[in-house]
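Engineer: Take a look and give me a structure for this.
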Amino acid sequence: MTANAEQDTVLVTAATGKTGRRVAARLRTRGTPVRAGSRTPGSGAGEVVFDWESPATWAPAVQGVTSVYVAFYPDLAAPGAVEAMSAFGQVAAAQGVQRLVLLSGRGEPEAVTAEDALRKSGVPLTVVRAAFFAQNFSEGVLADSVAQGAIAFPGGQTPEPFIDVDDLADVVVAALTEDGHLGQTYEITGPRLLTFGQAATDLGAALGREVKYLPVLENEFAALLQQVGFPEPDAAWLAALCTMLMGGHNASTTDTVRELLGRAAKDFVDFARDAVVEGAWKE
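Structural biologist: Predicted coordinates for the structure are as follows:
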C-alpha cells in the first residue's frame, strides 16, 4: 500500500472520545493535517465545533477536508443514527469529501442499517466493525466498577474478543491514509476470547487485588446505569444493546488486525497491565 498526499486534511469527529483522540494523535504524528471536531472544542489549532445533535455544525466542519473519520455518538445502533448517517452523507458529498471511514459495532444489526445509509451518499466508504472495547473497563462506564472491585454486567458466560482501542485507531488511520481500503468492511477483534469473569481475573491480576464479576440481568443493569446518572431511556437502550451483544453471535476472533497492520492484536492481559501503568483506576 502507498500513503496518500500528506497535506490532505482529515476531519476527526468525536475527537475527544476514546477512539477519536487516538486517531487524531496518530494522524498528527504522521504529519497529516487534522481538523478535530467536538461539541466543546478548545482553542488549539484545527479544533472545530462538531455536534451530532446539531446538524448546522456539520458543513462548516467538513468544508475543505478530504477525508472524515465518522464516529457517531453514542453508538451507530442508537436511535437516530440512520437518519444522521443519511444526512451527514449528503453533507459530505456536497462538500466534495473523497473518503469516509466509519466506526461501527460488530454484530449490531441496527448499525448495519446505519452503515448502508451513509454508503448511499456515494462517498467512498470504509467500515470498521469493532468488538467490545477493552478500554470500556478503564475509560468507559465500567471503569468505576473495576476500581471498586466488582463488575456488574449482563455478560453471563459468553466469551468476547475484546479489542484494544489503540489497535482500532491504528486500523482507522491506515484506512484514512493508505490505498486499498475504499469499499472494504473490516471486523476487528482481539486475539483471544474471554468471558467477563476471565476479564475480571486478568484485571485483578494487573491491579494486584481481587476484581469480581457479577452477572446481572438486562433490567438490573439498566437500573445500575440510572444510579450513575443515565436517563431512563438511555439506560434502557444501552442495557438492551449490551445484552444483545452478549448473545453469543460475536464469540469468535478475526485476524484482521494482523492482516492490516502486520502484527498481532493486543492481548487483554497486556491492555490491563498497560492501563495500570498509565494510572487507570487510581483511587
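
Engineer: can we go C-alpha only for contacts and neighbour counts from here?
Structural biologist: Will do.

Engineer: how deep is the nearest residue to E210 once chain neighbours are set aside tucked in, by neighbour count?
Structural biologist: Leaving aside its sequence neighbours, E210 sits nearest to G204 (Cα to Cα, 6 or more residues apart in numbering; 4.8 Å). By other Cα atoms under 10 Å, 19 other residues sit near G204.

Engineer: buried residues in the one helix or strand G204 maps to?
Structural biologist: Using DSSP states H and E, G204 sits within helix 196-207. Neighbour counts using 16 or more other Cα atoms under 10 Å place 196-197, 199-204, 206-207 of helix 196-207 among the buried residues.

Engineer: R106: what's it in contact with?
Structural biologist: 129-131, 187, 250 (Cα atoms under 8 Å, 6 or more residues apart in numbering).

Engineer: Please provide the structure for the following sequence as well, for comparison with the first:
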Amino acid sequence: MHMTNTKNTAATDLILVTGATGKTGRRVTERLEGLGLPVRKASRSAEIPFDWDAPETWDAALAGVGKVYLAYSPDAGFPGAAEIVGAFAERAVAAGASRIVLLTGRGEEGAVRTEEAVRATGADLTVIRAAFFAQNFSEDFLIDAVRSGTVYFPADGIAEPFVDADDIADVAVAALTDGLHIGRTYELTGPRLITFAQAVAEIAAATGLEIAYAPVPLEAFEEGMVAEGAPAEFAALFRDLLAEVLDGRNQSLAHGVRDVLGRAPRDFADYARENAAAWK
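Structural biologist: The predicted structure follows:
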C-alpha cells in the first residue's frame, strides 16, 4: 500500500467551505471547527479572497484542500451555474480535492444540470437538495418584510416543507466526515407542509407581532425587488426560479434528514420561537 507522508495527509484534511458567510456555509464552518477539523473559509472577504465570478481566485482557495462544501451563490439553479460550478469542481479535483458535498435546490432543473456538471468531474460527490430555507424569513431576503408587518410573496396557497438551515448544516457535516454518503443524493425538507401564509402566522404567534401575508403576482414581486435596489437581471432570474419551484412540484415531504442523521427534521414552529428576537 502506498503511504503518504504526514505533511500531505494533513494538507488533504483541509476542508474548503464556499459561501462561508452565508446561511449554510457559516453553520457548516462552525460545526467543522467545533469538531477540531481544519477549515478554510471561502468568501470575497476571506483571508484568501474567493469570488465565483473571478476564476483567478480559485486556485489559491483550493491549494492544499482535500474536501469542499460547495454552495454556489446566487443559486445552483440559475442559468450559467452549471458551467461555473462545473469548471470550479474540475479545478478542485485537479488540485487534489476529490471529495465534494454540493448544495442545490429541490425541484430546480438548472440545479440538476449543475449536479451533473460536478458529477462529470469524477469527484466523490454527495448532493444535498434542500427545500425553501426557514431562515429566509430571518436572515436577509424576507427579514425586512417580516419586520415591516406585511410579507408580500408570489406563493398563493402553495405549501412548502420549509427546512431549517441547521439541519442542512448537520447533514453537510455528516457527508463531509463520513465516506458512507459518497455517491448519494439527499432531499432535505422539514417535517410538514405549510403555506407561506401559515409560516407567517407562525412567526406572528412566536413573536406576538401583527404580521400579515399578502400573495402577489410574480411580476409585481419582481418589480418590488428592483424598486428595493436589486439589479433588474437578477430580479428576472429570481422570478423565473420562483415560478419554477413554486408551481406545486415541491409539495411533498422527503426523508433526507432522517436518512442521514437518524432523527426528525426541525419543525418550523420551533424555528420561529427560537428566532423570535430577530424580528423585533
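
Engineer: Any idea what the TM-score is?
Structural biologist: The TM-score (TM-score structural alignment, normalised by the length of the second structure) is 0.94; 272 aligned residues with a Cα RMSD of 1.5 Å.

Engineer: A143 of the first structure against F137, yeah?
Structural biologist: Yes: with contacts counted by Cα atoms under 8 Å, A143 of the first structure reaches F137, the gap being 4.7 Å.

Engineer: who's more crowded, the two?
Structural biologist: F137 (22 against 17).

Engineer: which residue numbers in the first structure go with the strand or helix carrying F221 of the second structure?
Structural biologist: Counting by DSSP H and E, the element that carries F221 of the second structure is helix 218-227. Counting by TM-score structural alignment, helix 218-227 of the second structure falls onto residues 218-227 of the first structure.

Engineer: burial measure for G155 of the first structure, as a count.
Structural biologist: Neighbours of G155 of the first structure using other Cα under 10 Å come to 24.

Engineer: quick one: it is in a helix?
Structural biologist: No: using DSSP: H, G, I helix; E, B strand; the rest coil, the assignment for G155 of the first structure is coil, not a helix.

Engineer: what about the nearest residue to it once chain neighbours are set aside, how many neighbours?
Structural biologist: Distances taken as Cα to Cα, 6+ apart place M246 nearest to G155 of the first structure, at 5.5 Å, with adjacent residues excluded. M246 of the first structure has 21 neighbours, counted by other Cα under 10 Å.

Engineer: Just confirm M246 of the first structure contacts P161, I think it does.
Structural biologist: No: M246 of the first structure lies out of contact with P161 (Cα under 8 Å); the separation is 11.1 Å.

Engineer: Kindly provide the distance from the closest residue to E232 of the first structure other than its chain neighbours to W52 of the first structure.
Structural biologist: Distance criterion Cα to Cα, 6+ apart; nearest residue to E232 of the first structure, sequence neighbours excluded, is Q226 at 6.1 Å. Counting by Cα to Cα, to the nearest Å, the gap between Q226 of the first structure and W52 of the first structure amounts to 23 Å.

Engineer: Over to V82 of the first structure?
Structural biologist: From V82 of the first structure to W52 of the first structure the distance is 12 Å (Cα to Cα).

Engineer: before we move on, the earlier item: so the residue nearest to E210 of the first structure is in contact with V211, correct?
Structural biologist: Yes: under the criterion of Cα under 8 Å, G204 of the first structure makes contact with V211 at 4.8 Å.

Engineer: buried set for stretch 214-222 of the first structure?
Structural biologist: Buried residues in stretch 214-222 of the first structure (16+ other Cα under 10 Å): 215-218, 220-222.

Engineer: mind listing the strands for the stretch 151-280 of the second structure?
Structural biologist: Assigned by DSSP state E, counting those that start in this stretch, the stretch 151-280 of the second structure shows strands spanning 159-160, 185-188, 194-195, 212-215.

Engineer: and A36 of the first structure, what does it touch?
Structural biologist: 11-15, 24, 46-48.

Engineer: Let's verify it: helix, strand, or coil?
Structural biologist: Recorded secondary structure, A36 of the first structure: strand (three-state DSSP).

Engineer: Just tell me what it corresponds to in the second structure.
Structural biologist: The pairwise alignment with the second structure assigns A36 of the first structure to K41, based on TM-score structural alignment.

Engineer: Over to E139 of the first structure?
Structural biologist: Aligned against the second structure - with TM-score structural alignment as the criterion - E139 of the first structure pairs with E139.

Engineer: I'd like to know how many residues surround its match.
Structural biologist: Counted with other Cα under 10 Å, the neighbours of E139 of the second structure add up to 16.

Engineer: wait, is it part of a strand?
Structural biologist: No: counting by three-state DSSP, one finds E139 of the second structure to be coil, located in no strand.

Engineer: Contact partners for it?
Structural biologist: K23.

Engineer: Quick check: the nearest residue to G64 of the first structure once chain neighbours are set aside vs M244 of the first structure, distance?
Structural biologist: Residue nearest to G64 of the first structure in three dimensions, not counting chain neighbours: Q95, with 7.2 Å by Cα to Cα, 6+ apart. Computed as Cα to Cα, the Q95 of the first structure to M244 of the first structure distance reads 37 Å.
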